[in-house]
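Engineer: Everything below, folded, please.
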Amino acid sequence: MSAPRITEARRERDQVAIRRALISVSDKTGLEQLAKALGEAGVEIVSTGSTAQKIKDTGVDVVEAAEVTGFPEILDGRVKTLHPKVHGGLLADLRLASHEQQLEELEIRPFDLVVVNLYPFAETVASGAEAEDVVEQIDIGGPAMVRASAKNHANVAIVVSPERYAEIIDAAKNGGTSFQQRRELAAAAFAHTAEYDANVSSWFAEQLAEAGDDDAEPAAEAPAEVEFPEALEIAAEREATLRYGENSHQQAALYRVEDGRGIAQAVQLHGKEMSYNNYVDADAALRAAYDFGEPAVAIIKHANPCGIAVAPEGLEEAEAIAEAHRRAHACDPLSAFGGVVAANREVSLEMAQTLSEIFTEVVVAPGFADEAAALLARKKNIRLLAVPADYARADIELRQISGGFLAQTVDRFPAEGRISDAWELAVGEPVDDATMRDLEFAWKACRAVKSNAILLANEGASVGVGMGQVNRVDSCHLAVDRAGDRAAGSVAASDAFFPFADGLEVLTAADVRAVVQPGGSIRDDEVRAAAEKAGIAMYFTGERHFFH
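Structural biologist: The predicted structure follows:
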């Protein structure tokens, strides 16, 4: 049911003096300074529970909410402020004479300032608390006060973050808040409640999914079915406005989700401001590097790999990550110029010494050795980013399309065992262990390449990459051309099956020694025959790794 339309003319109201404030906060940061400043400015403060006690402890006068409502807190504090004496004071539009008159008749006094932040729901979930304890941290009165005040921002300033206290203190001393200021505060308040509701909704969805898993029979091979929520709520906080978007005429911003552990949460240690494209490439580079358990480096340009490599066994970690970088760079030094480099280990001085000689836009890693950071920081423009040590991709990934979103479970490799254990030898004799390790590497690395994808590898490093072509034959030609003489004796991975034998024939003509691909084409027999004729081993994985 829609709200009744108000036909009465509203009076102009820009600056609103702060005479009466309602304060109820879980996060007490800065509360003492705010309360003292408001008290000194002659503002009457109404408060609840522990917030009221904290304000009293500072020596500032405070009115308990129960004195305003004439009703005590009940149900263990679940009901405190849900009362007309509170919400009438929050929602009255004082630009209307009729609202003013009703307040006078009902002996309700308006609020000019509301300072509220919500129960620590996300923090309680993160602590591993029991479900009943989590439920108790679902705030009811808080969001109601925040939303009421934000709706009535023409008359009320709503503050949900201690970061805004300084400007409120200034406003209290200098005549009040402006309409533009209150509107900005209202926008932040609605974002605050939206994020809070999204956290609650996501937690409930996880609880339902876990309950369903408990009742379900374990699947023999297929991964557990994911319960996608009926409604998708996305809450993220703007971290930065970027210089421009994908192109200079586009505007852009970076948003962070509260519990994220990816590139959006990375800390920039040095260098120019990150761009939209920097973030896209850095995310793709991390995705590629973290597909491997051993020390690995990925170099990305325009979201595609210029090179990916892992370190040989037996090296100390500092040298291992440096060697992985050298081998990744050797794949395509021309394309790596101005690229983005990601490592899944701390950047060592040895790696930094090689990096310092190559023009690189961004280096992202879980950390930088002090000497490495100091050496790289001599380059004014290179961006150094430290990604969270517990870097992880979300279980569900989203892609915006016109009018909505697509959601899918993230594409992962098994965490345990060798991925080749599930493969089928389609043609030839079983390969030796060294070749199998190269095939496993190529299959993982190929996943980071935009489809259609072909990747050639040797000794744990890519030597040729064919990406983003509209047919698989062109991708094969591109991979072979980029590898040059290195194609001979390499192994090849294809992210999807060969629809005809022609693509495989391009690889075998370049003397590739073994191939891994999903299989499943109606012409698999034709492709098998081409592999058999060439005398190579070919494995079927039974799954593809498209990356669009």
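Engineer: can we go C-alpha only for contacts and neighbour counts from here?
Structural biologist: OK.
Engineer: Buried ones in stretch 103-116, by neighbour count?
Structural biologist: Leu103, Ile108, Arg109, Pro110, Phe111, Asp112, Leu113, Val114, Val115, Val116 (16 or more other Cα atoms under 10 Å).
Engineer: With distance to Tyr539 and secondary structure as added columns, please give these in a markdown table.
Structural biologist: Formatted as a markdown table, those follow (distance: Cα to Cα, whole Å; DSSP: H, G, I helix; E, B strand; the rest coil):
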| residue | distance to Tyr539 | secondary structure |
| --- | --- | --- |
| Leu103 | 79 | helix |
| Ile108 | 78 | coil |
| Arg109 | 77 | coil |
| Pro110 | 74 | coil |
| Phe111 | 72 | coil |
| Asp112 | 71 | coil |
| Leu113 | 68 | strand |
| Val114 | 66 | strand |
| Val115 | 63 | strand |
| Val116 | 61 | strand |
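Engineer: Could you also give me the structure for this next sequence, so I can compare it with the first?
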Amino acid sequence: MGYEIISSGGTCKLLRENNVEATEVSDYTGFPECFEGRIKTLHPRIEGGILFKRTEPDHQKSAKKLGIAPIDIIVCNLYPFRETLNSGASDTQIIENIDIGGPTMLRAAAKNYQDVTVVIYPSDYEKIIEELQTKKEVSLATKKELAGKVFNHTAQYDAMIAGYFNDTLGIAHPEQLTLTYDKIQDLRYGENPHQKAAFYKQTQTSKGLLTNAEQLHGKELSYNNISDTNGGLETLKEFSEPTVVAVKHGTACGVGSAKTLSEAYQKAYEADPVSIFGGIVLANRIVDEPTATSMNKIFLEVVIAPDYTEKAFAILSKKKNVRILRLEDIAKNNDSKFVAKTVLGGLLLQDADRELYNADELKVVTEKQPTEEQMQDLLFAWKMVKHAKSNGIVLAKNEQSIGIGSGQVSR
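Structural biologist: Below you'll find the model as predicted:
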């Protein structure tokens, strides 16, 4: 296509090994890489070649005077900061994977997108090559789209770095807060058909969260499916024993714990056999054949569990519309550091609620003492009412919810 390739050391070596002609950056700039590679592309011949306006006479004169040639395409992938951070690397390794020259080039090229094509994602390579082959140039619309991707990418990159420093310094509520997410998928619509919606994942998440669930069968997840499933998941994580949580319209309608998952499901079902119809069922053990057989007797929107036996999956998947999800570490405690809630024009942020009472912490102030079974039922109910909207009331007996009332405006 008539382009000369300028590349830094490692990439240049790889290109030459594959019989692709390339000029090393240090040869082009006349300045060697230094400080263990910390300085490579930070040079006026590079940044100037990207930034000067091709149609501006004064810029052209300055470029000619300084011996700066135009650089028309920037292809750059940043140091893997996220991967290094998530790998449990040392602080030294993490710091060394903060890219400086890459974001500088990318931002410069994105700013001057009318003259420069900037490519950061390999998924865009084919589109750029096709335009160059068919039109001999990259369209302005494509250049602007690519520039937007760059600024989104570098903003996320900086947000992750800022988050790392906040975490290591123990700053829970920084003066400026930037949260960053990756899109998982677009949704058909939001809570109502006239609302557009999408599902996003935090850039740093632990196991056992809904964003890590794998859909094995059924229709596409809806906004309400995801929202309701997440609410049930928060309740389910309070229990270590085999437990099933049933959810309808964002509220738990039945919870049961037992020695087997099949018994736990039966308790959750019998807690409210009307409301569970068309609802969501969550289990913290592998779904077996008896449990799946019971579940399949009614219509369910979503079933989510750490896994399914072969026979159980065959039973559940007979219904083509039920959404079957697998979340391997479903019982793992949620270690998210904070909970955020949007308000008009702002955000409320608070520490995540990890507190649960145990029997030793409770003080009985009446003459009549609860039996051991009553105390266990109280603690069982407490795990549920914690997630019921205030004012909330939960009645429970024998590790089964009897009644769940939430959002009561009058005490």
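Engineer: can you list the buried residues of stretch 103-116 of structure 1 in CSV and add distance to Ala422 of structure 1?
Structural biologist: Compiled in CSV, the buried residues of stretch 103-116 of structure 1 are given as follows (distance: Cα to Cα, whole Å):
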residue, distance to Ala422 of structure 1
Leu103, 73
Ile108, 72
Arg109, 72
Pro110, 69
Phe111, 66
Asp112, 66
Leu113, 63
Val114, 60
Val115, 58
Val116, 55
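Engineer: Which pair of those spans the longest distance?
Structural biologist: Leu103 and Val116 (22.9 Å; Cα to Cα).
Engineer: Aligned to Val134 of structure 1, what sits in structure 2?
Structural biologist: Counting by TM-score structural alignment, Val134 of structure 1 lines up with Ile94 in structure 2.
Engineer: could you list every residue that touches that match?
Structural biologist: Phe81, Thr84, Leu85 (Cα atoms under 8 Å, 6 or more residues apart in numbering).
Engineer: ok so it is a helix residue?
Structural biologist: Yes: assessed with DSSP: H, G, I helix; E, B strand; the rest coil, Ile94 of structure 2 lies in a helix.
Engineer: how far away is it from Phe165 of structure 2?
Structural biologist: Taking Cα to Cα, to the nearest Å as the measure, Ile94 of structure 2 falls 11 Å from Phe165 of structure 2.
Engineer: which secondary structure element contains the residue of structure 1 most remote from its centre?
Structural biologist: Within structure 1, the residue lying farthest from the chain centre (Cα atoms, centre = their mean) is Glu105, at 51.2 Å. Take DSSP states H and E as the rule and Glu105 of structure 1 turns out to sit in helix 97-106.
Engineer: Average separation of that helix from the aligned part of structure 2, please.
Structural biologist: For helix 97-106 of structure 1, the mean deviation from structure 2 after alignment is 3.1 Å (mean Cα distance after the TM-score superposition for structure 1).
Engineer: Not counting its own residues, what contacts that helix?
Structural biologist: Gly88, Gly89, Ala92, Asp93, Leu94, Arg109, Pro110.
Engineer: All the strands of the stretch 301-411 of structure 2, residue numbers only.
Structural biologist: Secondary structure of the stretch 301-411 of structure 2 (DSSP state E, counting those that start in this stretch): strands at 323-326, 338-343, 346-351, 393-396, 401-405.
Engineer: out of those, deepest packed?
Structural biologist: strand 323-326 (a mean of 22; mean count of other Cα atoms under 10 Å).
Engineer: who are the neighbours in contact with Gln215 of structure 2?
Structural biologist: Arg323, Ile324, Leu325, Arg326.
Engineer: gap between the counterpart of the second one in structure 1 and Pro430 of structure 1?
Structural biologist: With the correspondence set by TM-score structural alignment, Ile324 of structure 2 lines up against Leu384 in structure 1. Leu384 of structure 1 sits 44 Å away from Pro430 of structure 1, going by Cα to Cα.
Engineer: Understood, closing this out.
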